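Student: structure for the following, please:
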Amino acid sequence: MNFKRFGRPAVIAIAAGLALSSCAANEGAAPASDEASASTLTGTLNGAGASSMDAAQQAWIAGFQTANPAVTINYEPSGSGGGREAFIAGGTDFAGSDSYMSADELAGTFKSCAPDSKAVDLPVYISPIAVIFNVDGLTDLNIDADTLAKIFSGAITSWDDAAIAKLNPDATLPATAIAAVHRSDDSGTTKNFTDYLGKAASDVWTEKASDTFPFPGEGAKGTSGVVDAVTNGVGTIGYADASQAGKLSTAKLMVGTDFVAYTPEAAAEVVAGSPLVPDRAADDLALDLNRKTTNPAEYPLVLVSYAIVCNEYADPAKGELVKAYIEYIASAAGQTVAEGAAGVAPLTSELETKVAAVLATVK
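Tutor: Down below sits the predicted model:
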């Protein structure tokens, strides 16, 4: 597996995209109120990363800029891997990522951070990952982890395969070839998807969780690219942040002995019952998601998007702005904005409190 690394041209490309996203966000912001005009915050923040959370980011940006009219925030949905790389290289002030930083990333240096300072993962966005499909004559689909793993590894290639038929005895399955669509870019959604398959279908899916999809097939860039490929293809199936599934049909996953449809509430239940990843800094809130739950009130194919920020910024003014923005998006008010814009689950009060405690130390 080849991991694409960010070089200088990629950071420049993200910067160009950020300038365009700034115009769009400013156009969508409401006029500043008298209270907003009293804000003393000023400056520009650049962020990049997970495309899954782009709708929420644009809503957060509009809300924050309305309250703080002298602040400009740009977010480029370049993918989780791209966002982390740009942040590490100093090309952005924060990153959004559907997967937390690896041990190797944490062991390195962060050019936006003060000397000897590191970065931390702060959960700010919870959403189910939908298994989306477009098969003529098929609107409902039950699937278990083993069968899903065989489809995306290429072991099952036709929609009328016996394994699919067994799970869907009342369906009329066509003898159509399966076109499994995956993310072509480094993607935290892919890492969550492959993590789920590796844990829930360990006898079938032997690859490690990875931002890069480990098998050949049809690839598409970004969440929107996967949704477009599934929508416009024949016999297609893919995975995407549920907030962007649109009118596509979505599968029910087997959890225990039941088939469970995704809901924000069921995604939040899994997160609430998941511990922190062990052996990390006390202020790093990376979560070890429970993929093997048998509780039908939980939907295990879930992603948590993190805001990745410095403990201490090389530029204190940037630190003040980042702190204020992430405090807003992780607050009850910010989570309500994301829920309205993307239909995602808000942070639990316990997790909200933990994030706020870490942000209080950021400078």
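
Student: use CA for all of it now, contacts and neighbours both
Tutor: Fine.

Student: which strand in this protein has the most residues?
Tutor: Secondary structure of the chain per DSSP state E: the longest strand is strand 119-134.

Student: one more, please, to line up against the first structure:
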Amino acid sequence: MISTSLRRAAVPGIAALALALSACGAANEQATADGEGGGLSGTLNGGGASSQEAAQNAWRAGFQQDNPNVTVNYDPTGSGGGREGFVSGGFAFAGSDSYLNDDDGELTAATERCTTPPIEIPDYVSPIAVIFNVDGVDELNLTPETIAGIFNNEITRWDDPAIAETNPDADLPDAAISAVHRSDESGTTGNFTHYLSVVAPDAWPHGEVEEWPLKAGEAANQTSGVVTAVGNGRNSIGYADASQAGDLGRAKVQVGDDFVGPTAEAAAKILEVSPRVKDRDPHSMVFDLDYETDEAGVYPIVLTSYLMACGTYEDAETAELVKGYLTYILSDEGQATAQENAGSAPLAPALAEEAQGYVDEITAG
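Tutor: Sure, this is the predicted structure:
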């Protein structure tokens, strides 16, 4: 029996998650010893996008509270590591900021591992913030071309005319820009560079890449590393999941005639104006994001993160654990937990219902 009760109690905050997870672990040990607790039991191993880490910690805590005989592990190896672990069978499920593709045989390999095309469902929608730490600057408006020029090492000083033009009231310093990028293979990098390649192809000629293509700038490992590097640096700029940006400045990005900030609500709107990727299996709910939209109130640099799972697993325990955990994530409670603890936008009800239909089909073969 899968427990997906919608508790009315307040969702625990980030500060309480470590205690909640520890308590769940202790409860799990006691429940196992006593033979009591929820209907599910066992250990479920997953991993992938570090952008999902805060949300995954919240989901693990909530799910294990409902199912004290279960331990869920999530290793934030990055999106590339998550997809590799899923394809190899090391992870029963994975989180990734980029969907599986066959440019390097990923989708074919995942289909072979699962024996049928894998399930890919959106679970986490969050803006990728252009974060900054600049002397004397609290607000920053940037055009797509300016962002591309900064990260392509063509705009190298904060008082450059391209930055000054959209920030006439800012006291921009006469200082070098320290641009921070991910050092690891990253779905966040993939989404960020995809955006730049679409909206500013002349200023960003490198295309969509998950591994940073330039030697210029400062490299930092995983989302937390970029945030730390920008925070500890001086006159620094980087890109990271907005939910993990802390107190750093977050640039507003030009969309049409307006500059839009990276709120969860503004990010979620892009799915409403974006089509699905063509020629995919129906179990693959992946989007071709409309980065060039002029729709009011849409923040375009978005991380739409996916969960990947098999429709069929070799053993019933794994099938039930994956099915139960993904059901919790898609539930109203799970989405509210992620919003509270990770700042993500809840999935639209119709999307969550469609995704749940595919999760309901998970079985053991």
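
Student: hmm, back to that, how far off centre is the longest strand of the first structure?
Tutor: Relative to its chain's centre, strand 119-134 of the first structure lies at 4 Å (C-alpha atoms, centre = their mean, to the nearest Å).

Student: ok, then the element right after it?
Tutor: Toward the C-terminus, strand 119-134 of the first structure is succeeded by strand 142-143 as the next helix or strand (DSSP states H and E).

Student: in the second structure, which residues correspond to that next one?
Tutor: Mapped onto the second structure using TM-score structural alignment, strand 142-143 of the first structure spans residues 141-142.

Student: what's the burial count for residue 37 of the second structure?
Tutor: For residue 37 of the second structure, the neighbour count with other C-alpha atoms under 10 Å is 18.

Student: which ones are touching it?
Tutor: Neighbour list for residue 37 of the second structure: 31, 67, 68, 69 [criterion: C-alpha atoms under 8 Å, 6 or more residues apart in numbering].

Student: cutoff 6 Å now
Tutor: By C-alpha atoms under 6 Å, 6 or more residues apart in numbering, the contact list for residue 37 of the second structure reads 31, 68.

Student: now residue 335 of the first structure. Nearest residue, chain neighbours left out?
Tutor: Spatial nearest neighbour of residue 335 of the first structure, excluding adjacent residues (C-alpha to C-alpha, 6 or more residues apart in numbering): residue 346 at 5.2 Å.

Student: what ranges does the stretch 251-363 of the first structure have for its strands?
Tutor: In the stretch 251-363 of the first structure, the segments counted as strands under DSSP state E, counting those that start in this stretch are 252-255, 258-260, 302-310.

Student: please identify the most buried of those.
Tutor: Across the strands of the stretch 251-363 of the first structure, the average number of neighbours (mean count of other C-alpha atoms under 10 Å) peaks for strand 302-310, which reaches a mean of 27.

Student: what about the helices in the second structure?
Tutor: When assigned using DSSP state H, the helices of the second structure occupy the ranges 14-34, 53-66, 79-88, 106-114, 144-151, 161-165, 187-199, 222-232, 264-272, 316-330, 332-342, 349-359.

Student: between the ones you listed, which one is nearest to residue 122 of the second structure?
Tutor: helix 349-359 (7.7 Å; C-alpha to C-alpha).

Student: mean per-residue distance, that closest one versus the first structure.
Tutor: Aligned to the first structure and superposed, helix 349-359 of the second structure gives a mean residue distance of 0.8 Å (mean C-alpha distance after the TM-score superposition for the first structure).

Student: distance from that helix to the middle of the chain?
Tutor: 19 Å.

Student: contacts for that helix?
Tutor: With C-alpha under 6 Å, 6+ apart as the contact definition, helix 349-359 of the second structure has outside contacts at 121, 323, 330.

Student: re the thing from before, in TSV: the strands of the stretch 251-363 of the first structure, plus distance to residue 27 of the first structure.
Tutor: Below are the strands of the stretch 251-363 of the first structure laid out as TSV (distance: least, C-alpha to C-alpha, whole Å):
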stretch	distance to residue 27 of the first structure
strand 252-255	38
strand 258-260	40
strand 302-310	24
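
Student: so which of the ones you listed is nearest residue 208 of the first structure?
Tutor: So among the strands of the stretch 251-363 of the first structure, strand 302-310 is nearest, using C-alpha to C-alpha, at 16.6 Å.

Student: just checking, what packs against that closest one?
Tutor: strand 94-97, strand 119-134 (3 or more C-alpha pairs under 6 Å, 6 or more residues apart in numbering; DSSP states H and E).

Student: out of those, deepest packed?
Tutor: Highest mean neighbour count among those (mean count of other C-alpha under 10 Å): strand 94-97, with a mean of 32.
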